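*Asks:* Attaching a predicted model along with its sequence, questions to come.
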Amino acid sequence: MRRIQKTSSKTAAKRAAGKAALAVTAVRKRSQAAAKTGQFATAAVRAPAQRRLVVGITGASGVIYGIRLLEALKGSGIESHLVLSRAAEMTIAYETSHTIKDVKALAHTVYAVGDIGAAISSGSFQTLGMVILPCSMKTLAEIATGVTTTLLSRAADVTLKERRRLVLVPRETPLHLGHLRNMTAATEIGAIIAPPMPGFYAQPKSLDDLVNHTVGRVLDLFGLDAGLVKRWTGRPSA
């Protein structure tokens, strides 16, 4: 009886192995045939990632920069995916005449700062990158050290690990050594530090001119031209 059972087990194993081999051969033949006709390449290559830009606004002074960037992106064909820190909402109310509802309406998609399960918390959600403007020193410190306590810093960390462009616009002065070291650390792991320095060669006439120049130069870093920058074309000839 035991011999019969052993023989049956061996026979079943051989049959299973034979079926597996046939399945592998069939898949290989289909792949080879598809490659010859070009079908395999068509199925494997996906369309480029949607043109999405993650925008973070923190509670640092200068929230108008973030608002202006959202205004520039609206209707541009670029999806803006917005995260506002709680402090940002306070600063918006204090520094501008915009309501939080108005600011959120400028974005394509808005995420709660505590929503760690949001789409932008995953690297599989493809984007052009992320910009945080203004960027507070607290947020900078979290990014520089890899500490991700909110969706804002998590999305920035994801941007870096996926080797996408992360632009931080710190709005703080003066800076102590800790701030400078955090900027260095953030740069070393792939971020771009872009302080909102005005381009006086453009001869700005108003606060709007100053804001537009900074926002336009930030968008330049993503290869986007919103027509906000008065560009230097060389020194006028005498």
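*Replies:* Received, thanks.
*Asks:* CA atoms for contacts and neighbours, from now on please.
*Replies:* Noted.
*Asks:* Tell me where this protein has helices.
*Replies:* Ranges of helices within the chain are 2-37, 39-44, 63-73, 86-95, 100-106, 137-145, 151-161, 177-188, 207-220, based on DSSP state H.
*Asks:* out of the ones you listed, which comes closest to Asp115?
*Replies:* helix 151-161 (6.0 Å; C-alpha to C-alpha).
*Asks:* Dump the helices of the chain into CSV; add mean neighbour count and distance to Val55 as well.
*Replies:* Compiled in CSV, those are given as follows (neighbours: other C-alpha atoms under 10 Å; distance: least, C-alpha to C-alpha, whole Å):
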stretch, mean neighbour count, distance to Val55
helix 2-37, 12, 41
helix 39-44, 11, 31
helix 63-73, 22, 8
helix 86-95, 16, 12
helix 100-106, 15, 11
helix 137-145, 20, 13
helix 151-161, 24, 9
helix 177-188, 15, 17
helix 207-220, 20, 11
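*Asks:* what about versus this one:
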Amino acid sequence: MNTTPAPLRVTLAITGASGAPYALRLLQCLLAAQAEVYVVVSQAARVVIGTETDLKLPKGTAAMADALRAAVGESGGRLVVCGLEQWTAPVASGSGAPAAMVVCPCSTGTLSAIATGASNNLIERAADVALKEGRKLILVPREAPLSAIHLENMLKLARLGVTIMPAAPGFYHRPQSVAELVDFVVARILDQLGVAQTLMPRWGEAAAGESD
């Protein structure tokens, strides 16, 4: 009998909110953890990624997968890029979708569409599948200030079991770089997914061995 545990399977949707470094670092960590990652990138996200990083994503899912893997410098795991209108992708069906999905960063437009069940593209459909199947869904919004509409949509989704995790890094670990701020948020996402991480110590761990 095969007792080898099945690899972690995650859908990672990248939308047009600011915060592309969070998405790329999360992808790197998931692949390093030998996860099978299905990536869906919105059109706006391609623009933001090109603005916030040196990465210019090409068209075509295979070329985009190669570019993403090269950008994060990770050869582990399995990376599959799905087109925004690729309705035959596994993530579009409850019988094939991974057990967890992360939208990082999550634009407020995408958040609104998920809250209303719009399903007008593969990102929205994949999130709808996660909701209807009762699977882990994590949204990482990056917007300020938040309007009442944004807050109402977040509350609606939170009541449905969605994890709302704003990209709001802490400072108690005394970050010395932007990369450490990014890692703070990514570490919290990995914790939610049950993926072991060493990006940053949890609260109290750094001082666990210290005494007066």
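*Replies:* Nice, I can see it. None of these values were measured; they are calculated from a predicted model.
*Asks:* Kindly provide the TM-score of these chains.
*Replies:* These two chains, once laid on top of each other, score a TM-score of 0.85 by TM-score structural alignment, normalised by the length of the second structure; 194 aligned residues with a C-alpha RMSD of 2.1 Å.
*Asks:* Next, format the helices of the first structure as CSV and append distance to Arg171 of the first structure.
*Replies:* Compiled in CSV, the helices of the first structure are given as follows (distance: least, C-alpha to C-alpha, whole Å):
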stretch, distance to Arg171 of the first structure
helix 2-37, 54
helix 39-44, 44
helix 63-73, 9
helix 86-95, 13
helix 100-106, 20
helix 137-145, 8
helix 151-161, 17
helix 177-188, 11
helix 207-220, 12
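*Asks:* Which among those is found nearest to Val167 of the first structure?
*Replies:* Closest among the helices of the first structure, using C-alpha to C-alpha: helix 207-220, at 7.6 Å.
*Asks:* Which among the helices of the first structure is found nearest to Ala238 of the first structure?
*Replies:* Closest approach to Ala238 of the first structure among the helices of the first structure (C-alpha to C-alpha): helix 207-220, 26.7 Å.
*Asks:* after superposition, how close is that closest one to the second structure?
*Replies:* Aligned to the second structure and superposed, helix 207-220 of the first structure gives a mean residue distance of 0.5 Å (mean C-alpha distance after the TM-score superposition for the first structure).
*Asks:* so what secondary structure elements neighbour that helix?
*Replies:* Using 3 or more C-alpha pairs under 8 Å, 6 or more residues apart in numbering; DSSP states H and E, the elements in contact with helix 207-220 of the first structure are helix 63-73.
*Asks:* List the contacts of Ala185 of the first structure.
*Replies:* Ala144, Thr145 (C-alpha atoms under 8 Å, 6 or more residues apart in numbering).
*Asks:* run the last query once more with 7 Å
*Replies:* Ala144 (C-alpha atoms under 7 Å, 6 or more residues apart in numbering).
*Asks:* Mind telling me what it corresponds to in the second structure?
*Replies:* Correspondence of Ala185 of the first structure to the second structure, assessed by TM-score structural alignment: Lys156.
*Asks:* dump the residue contacts of the aligned residue in the second structure for Glu142 of the first structure.
*Replies:* Under the alignment (TM-score structural alignment), Glu142 of the first structure maps onto Ala113 of the second structure. Contact analysis of Ala113 of the second structure by C-alpha under 7 Å, 6+ apart lists Glu124.
*Asks:* same deal with the one 5 residues further on?
*Replies:* Applying C-alpha under 7 Å, 6+ apart, one finds that Ala118 of the second structure lies in contact with Glu124.
*Asks:* same question, the one 4 residues further on
*Replies:* Applying C-alpha under 7 Å, 6+ apart, we find Leu122 of the second structure in contact with Leu84, Glu85, Gln86, Trp87, Ala92.
*Asks:* With Arg135 of the second structure as the reference, measure out to it.
*Replies:* Distance, Leu122 of the second structure to Arg135 of the second structure, using C-alpha to C-alpha, to the nearest Å: 17 Å.
*Asks:* of all the helices of the first structure, which lies closest to Gln50 of the first structure?
*Replies:* Nearest to Gln50 of the first structure among the helices of the first structure is helix 63-73; the distance by C-alpha to C-alpha comes to 14.1 Å.
*Asks:* what is the orientation angle of the closest one with helix 86-95?
*Replies:* 100 degrees (axes from the mean of the first three to the mean of the last three C-alpha atoms, to 10 degrees).
*Asks:* in the superposed pair, what's the mean gap between helix 63-73 of the first structure and the second structure?
*Replies:* Mean deviation for helix 63-73 of the first structure: 0.7 Å (mean C-alpha distance after the TM-score superposition for the first structure).
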